[in-house]
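Student: structure for the following, please:
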Amino acid sequence: MSAPADTHQLVNVVALLGAAVVVIPIFRKLGLGSVLGYLAAGLVIGPFGFGWFNDPQSILHVAELGVVMFLFVIGLEMRPSHLWSLRREIFGLGTLQIAVCAAGLTLLGMYVLGLRAPVAFIGAAGFVLTSTAVVMQLLSERGDLTLPSGQKIVSILLFEDLLIVPLLAIVALMAPAGMEVSPAERWKAIAIGAGCIIGLLAAGRWLLNPLFRILAQAGAREVMTAAALLVVLGAALLMQLGGLSMAMGAFLAGVLLSESTFRHQIEADIEPFRGILLGLFFLGVGMALDVSVVLQDWRFIAMGVLTLMVGKAVCIYVVARLTGSDHHQAIDRGVLMAQGGEFAFVLFGAAAAVGVIEARVNASLTAIVVLSMALTPLFVLLQRRLTPAAKPSLEGIEAVSGQSASVLVIGFGRFGQVASQSLLARDVDVTIIDNDIEMIRSAEEFGFKIYYGDGTRLDVLRASGAGTARAIAVCTDRKEATDRIVELVRDEFPQARLLVRSYDREHSLGLIHAGVDFQIRETFESAVQFGSAALIELGVDEDEAATIAEEIRKRDAERFELEMAGGNLMAGAKMVFGNQPGVPRPTPFTPPKRRSRTLNPEEVPADTVDDDAG
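Tutor: Okay, the predicted model is just below:
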């Protein structure tokens, strides 16, 4: 007895989800990334693996919405002013990279792969269109999307999305006799595309914000989610009807909503759908790899993957260097964008439909693109492991040398900035060092003089004036770095009073054992003050809130002393809790009338869950 059709469809859904749930954690644990995991899972469950799916194209058509939603979310982060500031990268850098890569890959196709000129051009044009899905996902996983180097890559990808329209027009012009598109039809297609863009811009300008305002007033959360999906899919559909890129339509819709007061709500509603559908897209790409074609024409495909990926990476590297990127950024961009993309499938299909390329060549070129997408995460991983990390440029930044201030402050993050204000306000002679280049440059914009230096190195501490400093304030935010600095200062610079920012209670205990003169948990006092303010906002009397806060400090001090009782502490070491320079044994506390009872020391939570981690 055969299973009903709806049951079979449910089995397919379970298979897709199961493949993702099983494979992705394994690949991420191995450091291979989720993209490669999705592609491998798709190959395993596809028609050329276990054969659970026989029509990967149908999955790809649905899963392309993942790419669409990804571009919509990127658009939400791109305010029109920011997008305008990227115009040189989008149209200047994008045009230069596309032109150089297209010319270079066409020549490689003709003279290395032996393709006819029209076929070589189509293959090169398709391979030039980088996979937006693969690159965006890798950039997102690395956290590089908002960096200047990431923004340049995003700009180039946006230009490539625009390029699919003229490339399809060129394919139509290359059609053999009898299959050409008439000039009237061509101008009609251009007019329809322009009309769709104008219509989308008008809707975004005058309709979207009022629509979401009305829905927000209705208070129906599910309707807001439906409206967000409607905007994304509607914009994508409008662009598709105009013969344009669905992803570009979604991106424009996101840009139009980027300054809306509902932007964060819309992004939160779209995010779950985006992640699932984008994963489904990579699964579909893995399924689409026709293993039989690869086996039949493996020499040409292997040569094509190697030639086109290396050729494109070299062209991108040359363009990057010519436009001012350093060696490391140029290599990173070349390897990251060395693959073909999803738009190549559309271009190859259109070329095959009008007879520019044969069906067999279409299948081989498609296999080359899919393999390049699958290999990119591996090549990126190898590149990042084999290429040494770029050293930050110290141009315009003074390295610390020959300082002799009364106080040395190590670390100028959020904590160090606030801590140093009291010293500077009293005109204390202070030397401040940090090893974060961007932090130093930002601080200089506000008039602070920060020297570049790594406080965990003894030679840097000497150059910073630690040998003559009366006090050394360690304001770093990493426990390992803090402990290393404390060890060096205690051994080499005993004349300096040592004040240290600690991470949590356990870290404070270790610092006291190390003999520091002053330590304070980085968020304990602010959390106590926060709780006191919350009581006041709830109507509790200010004196009573202050009394409760003081009790919390004393109970915390009591627990701290109990934990120290078993260790050998250096005599005279100060314990600091909040803003108390030294806390005696707590005196009996009379609870205020609003409270039902006080806490016993044993009831104070332990630092298994940090009381002040944040």
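
Student: please make it C-alpha for all contacts and neighbour counts, starting now.
Tutor: OK.

Student: strands along this protein, start to end?
Tutor: Shown for the chain, the strands assigned by DSSP state E span residues 407-410, 430-434, 451-452, 471-474, 497-502, 518-521.

Student: tell me which of these is the most buried.
Tutor: Highest mean neighbour count among the strands of the chain (mean count of other C-alpha atoms under 10 Å): strand 407-410, with a mean of 26.

Student: who are the packing partners of that one?
Tutor: Using 3 or more C-alpha pairs under 8 Å, 6 or more residues apart in numbering; DSSP states H and E, the elements in contact with strand 407-410 are helix 414-425, strand 430-434, strand 471-474.

Student: if we can go back for a sec, so which of the strands of the chain is nearest G104?
Tutor: strand 451-452 (43.1 Å; C-alpha to C-alpha).

Student: neighbours of G195, how many?
Tutor: Per other C-alpha atoms under 10 Å, the neighbour tally for G195 reads 15.

Student: which residue sits closest to it, ignoring its sequence neighbours?
Tutor: In space, and not counting its chain neighbours, G195 is closest to G242: 7.9 Å by C-alpha to C-alpha, 6 or more residues apart in numbering.

Student: tell me who's in contact with the one you found.
Tutor: G242 sits next to A189, I192, G193, A194, G195, C196 when contact means C-alpha atoms under 8 Å, 6 or more residues apart in numbering.

Student: could you redo the last one with a cut-off of 7 Å?
Tutor: Taking C-alpha atoms under 7 Å, 6 or more residues apart in numbering, we find G242 in contact with I192, G193, C196.

Student: pull the number of nearby residues for the second one.
Tutor: Just to be clear, that refers to G193. Counted with other C-alpha under 10 Å, residues neighbouring G193 total 20.

Student: S245 too?
Tutor: Here the number of neighbours of S245 (other C-alpha under 10 Å) works out to 22.

Student: wait, isn't it in contact with M239?
Tutor: Yes: look at S245 against M239 with C-alpha atoms under 7 Å: they come within range, at 6.0 Å.

Student: rewinding a little: how about the contacts of G242 in JSON lines, adding distance to A177?
Tutor: As requested, those are arranged in JSON lines below (distance: C-alpha to C-alpha, whole Å):
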{"residue": "I192", "distance to A177": "25"}
{"residue": "G193", "distance to A177": "26"}
{"residue": "C196", "distance to A177": "31"}
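
Student: second input sequence below; structure requested for side-by-side comparison:
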Amino acid sequence: MEASTPLFLEILILLGGGIVAATLFKWIGLGTVLGYLAAGIVMGPVLRLVLDGEEILHVGELGVVFLLFIIGLELKAGRLWALRRQIFGVGLAQVLVTGAVLGAAAYAFEQDWHAAIVIGFGLALSSTAFGLQLLEEAGETNTRHGETGFSVLLFQDLAVVPLLALLPFLAPFAQDTGFDPVQVAISIGAVVALVLVGRYCLNPLFRIVATSGAREVMLGAALLVVLGSALLMAAAGFSMAMGAFIAGVLLAESTYRHELEANIEPFRGLLLGLFFIGVGLSLDLAGIAQYWLAILVATPLLMIVKAVLLYWLGRGFGETHATAARVSTLLAQAGEFGFVLFSAAAAIGIFSIETASLLIAIVTLSMALTPLATYFGRLATRGSEAETLDEDFDGAGSEVLMIGFSRFGQIVAQVMLSSGIDVTILDSSAERIRNATRFGFRIYFGSGMRKEVLEAAGIRKARLVAVCTNKRETTDRIVDLIRSEFPNVSLYVRSYDRAHALSLRARGVDFEIRETVESALVFGGETLTGLGIDDALAERIVEDVRARDIERLKLQEVEGLYAGNDMVTTRPVTPEPLVKPRQTAQAVERPAGDDEPRDPATDGASSRRRRPGRPFSLKRLAAYKTRSG
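Tutor: Got it, this is the predicted structure:
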């Protein structure tokens, strides 16, 4: 027990430092990644509370493995195939072009061509851990730039294998650099074995485990699959993260996908945080101090060159300015694979240990600057074209389909969800979807003005469609499409004003309501109460206004927008039953309002005559009661 005390103390320091730093940096808006890095630097090189940063970094790499597994669970084979242009287009071009440019720069600084190749392609790779964590933290994994960034990182993971295989050929005194057919056969066989096991064995395995009813057994099975596939790929010469990713893709169609994700997620978050702390712990401040000028010049220069090249490559493959800019700043850093590649190259004599230490310091510092680079990427694209998400409708289809999730739709959804009614929500705002997803809403990206999107969102399963969009033109197009293509569904619609409400009724919607009517009635009632009117009286007057408004709307359906003008209240009324006031209030014209400017009959451009036999309005009655005490 005494021997294990230092280990427990170290774990306690890591947990405490990580929690404090991550919470503080998240609170001030810098993100948890930078917080973990800062915690590692303070606990390691600065205070020297934790010294074995390399070991912690290796353990933390499991966080990257778990992260890739979870991403694989979200990527079905069909969706992965849809990304082939980004993976083998932008990804391949980025590795080749950036590697060649950086290699040429290293050769220009008096490195021989063997070392220049390793340096160039090693620095061309970016950090999977940093890139994906920042995307996930910002809720941007399914955005266009998120998918493109992931595709580039995925190809870079694939490039790990040939780069490792290339090292023996570049070693100056290598004895055996020939082609090894056995190793190639092992690599291909491992991939085939993993695919076959994932296709035919994993689902039956989880089905058997699930029958036990023991959550810890299911958790153990999930860890077994992730770590087993990772180690199999590592033995075959691939990265562990690639093996976990393949396993995740193979389980993406599984009915146990959500259970697996829930089991792995806590380990992923904890270990990935440990990885970032390990990067901070491994920072060689002495080496940086020795070569501080070279590092301070080389690191930002490296990030600028990578960002510029990736931006233009993205534009060349058809990406927009916003997508290319966000991806280029997200992946401008060097990656964790550089730690392995440069150390291995130094061990077999491709370049010196001092050169390897300098390169590792540049890699580490570039990773630490990644959150700052992504911030500049957001600034560069602020106000550019609207952000889009991938249209993924996995799991869509319920009793109610809601289109539009702005302020109005959010309140409507609360009512339905509180009553236990399942709702599928469709919206075209990426920012709104990210915010709603954090609160647990099942919301999908897509336009309700497209038939294929409505079908993918499950409109044929829905009993009712609630159109809660906030623009009249958008609402009209959605209503026309649904009435034309899906005439049997019940259609409840948010209308803009009285004229819009009448046009929607003409289109045959089952229910419509103007977006300001009920809130204005409640507001008016509360105003009366604040003026001293009795609650019951105020309620009756509000109900009277509501009833006359409905009656007038029905009349306008038949006779047109200007029908029922004499029903508009412009003089004092008394709803029945009501005690007659002690004196008659003089009628005063009501000032023009601005609630519904499109309707001159209701918006008070001029006073209206009182309808014979109708009581006086509450407003004047309230004024009278206030004056008379």
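
Student: picking that back up, now the strands of structure 1 in JSON lines, please, with extra columns for distance to W52 of structure 1.
Tutor: Below are those laid out as JSON lines (distance: least, C-alpha to C-alpha, whole Å):
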{"stretch": "strand 407-410", "distance to W52 of structure 1": "59"}
{"stretch": "strand 430-434", "distance to W52 of structure 1": "56"}
{"stretch": "strand 451-452", "distance to W52 of structure 1": "58"}
{"stretch": "strand 471-474", "distance to W52 of structure 1": "59"}
{"stretch": "strand 497-502", "distance to W52 of structure 1": "55"}
{"stretch": "strand 518-521", "distance to W52 of structure 1": "56"}
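
Student: what residue in structure 2 is paired with the residue nearest to G195 of structure 1?
Tutor: Alignment note (TM-score structural alignment): G242 of structure 1 maps to A236 of structure 2.

Student: would you list the helices and strands packed on strand 407-410 of structure 1 in CSV and tack on distance to N12 of structure 1?
Tutor: Below are these laid out as CSV (distance: least, C-alpha to C-alpha, whole Å):
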stretch, distance to N12 of structure 1
helix 414-425, 51
strand 430-434, 55
strand 471-474, 57
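
Student: so for L233 of structure 1, which of those sits nearest?
Tutor: Nearest of these (C-alpha to C-alpha): helix 414-425, 42.0 Å.

Student: what's the closest one packed up against?
Tutor: For helix 414-425 of structure 1, there is no helix or strand it packs on, judged by 3 or more C-alpha pairs under 7 Å, 6 or more residues apart in numbering; DSSP states H and E.

Student: can you pull the buried residues of it?
Tutor: Under the neighbour-count criterion of 16 or more other C-alpha atoms under 10 Å, helix 414-425 of structure 1 has F415, G416, Q417, S420 buried.

Student: one more: stretch 256-266 of structure 2?
Tutor: Quick answer for stretch 256-266 of structure 2 (16+ other C-alpha under 10 Å): R257, L260, E261, N263, I264.

Student: in structure 1, what stretch matches it?
Tutor: Going by TM-score structural alignment: stretch 256-266 of structure 2 matches residues 262-272.

Student: which outside residues touch stretch 25-43 of structure 1?
Tutor: The contact list for stretch 25-43 of structure 1, computed with C-alpha under 7 Å, 6+ apart, reads 19-20, 23-24, 49, 134, 279, 282-287, 374, 377-378.

Student: taking these, tell me the two that lie furthest apart.
Tutor: Between all members of those, the farthest pair (by C-alpha to C-alpha) comes out as G49 and V134, at 22.3 Å.

Student: looking at those two, which has the bigger crowd around it?
Tutor: More neighbours surround V134 than the other of G49 of structure 1 and V134, with 26 against 14 (other C-alpha under 10 Å).

Student: report how many residues lie close to W113 of structure 2.
Tutor: For W113 of structure 2, the number of neighbouring residues by other C-alpha under 10 Å comes to 16.

Student: go on, P181 of structure 2?
Tutor: Neighbours of P181 of structure 2 under the rule other C-alpha under 10 Å: 9.

Student: F169 of structure 2 matches what in structure 1?
Tutor: Matched to structure 1 by TM-score structural alignment, F169 of structure 2 sits across from L173.

Student: next: L301 of structure 2.
Tutor: Taking TM-score structural alignment, the alignment pairs L301 of structure 2 with T307 from structure 1.

Student: what do you get for V191 of structure 2?
Tutor: Per TM-score structural alignment, V191 of structure 2 is aligned with I197.

Student: find the nearest non-adjacent residue to that match, please.
Tutor: Leaving aside its chain neighbours, I197 of structure 1 sits nearest to M239 (7.3 Å; criterion: C-alpha to C-alpha, 6+ apart).

Student: how about that neighbour, what does it touch?
Tutor: The contact partners of M239 of structure 1, by C-alpha under 7 Å, 6+ apart, come to C196, S245, M246, G249.

Student: got it, and E480 of structure 1?
Tutor: Listed by C-alpha under 7 Å, 6+ apart, E480 of structure 1 has no contact partners.

Student: can you map out the helices along the stretch 251-400 of structure 1?
Tutor: For the stretch 251-400 of structure 1, the helices defined by DSSP state H, counting those that start in this stretch occupy 263-288, 291-296, 298-322, 327-336, 342-353, 359-386.

Student: whereabouts in structure 2 does the shortest one align?
Tutor: What that stands for is helix 291-296 of structure 1. With TM-score structural alignment as the criterion, helix 291-296 of structure 1 aligns to 285-290.
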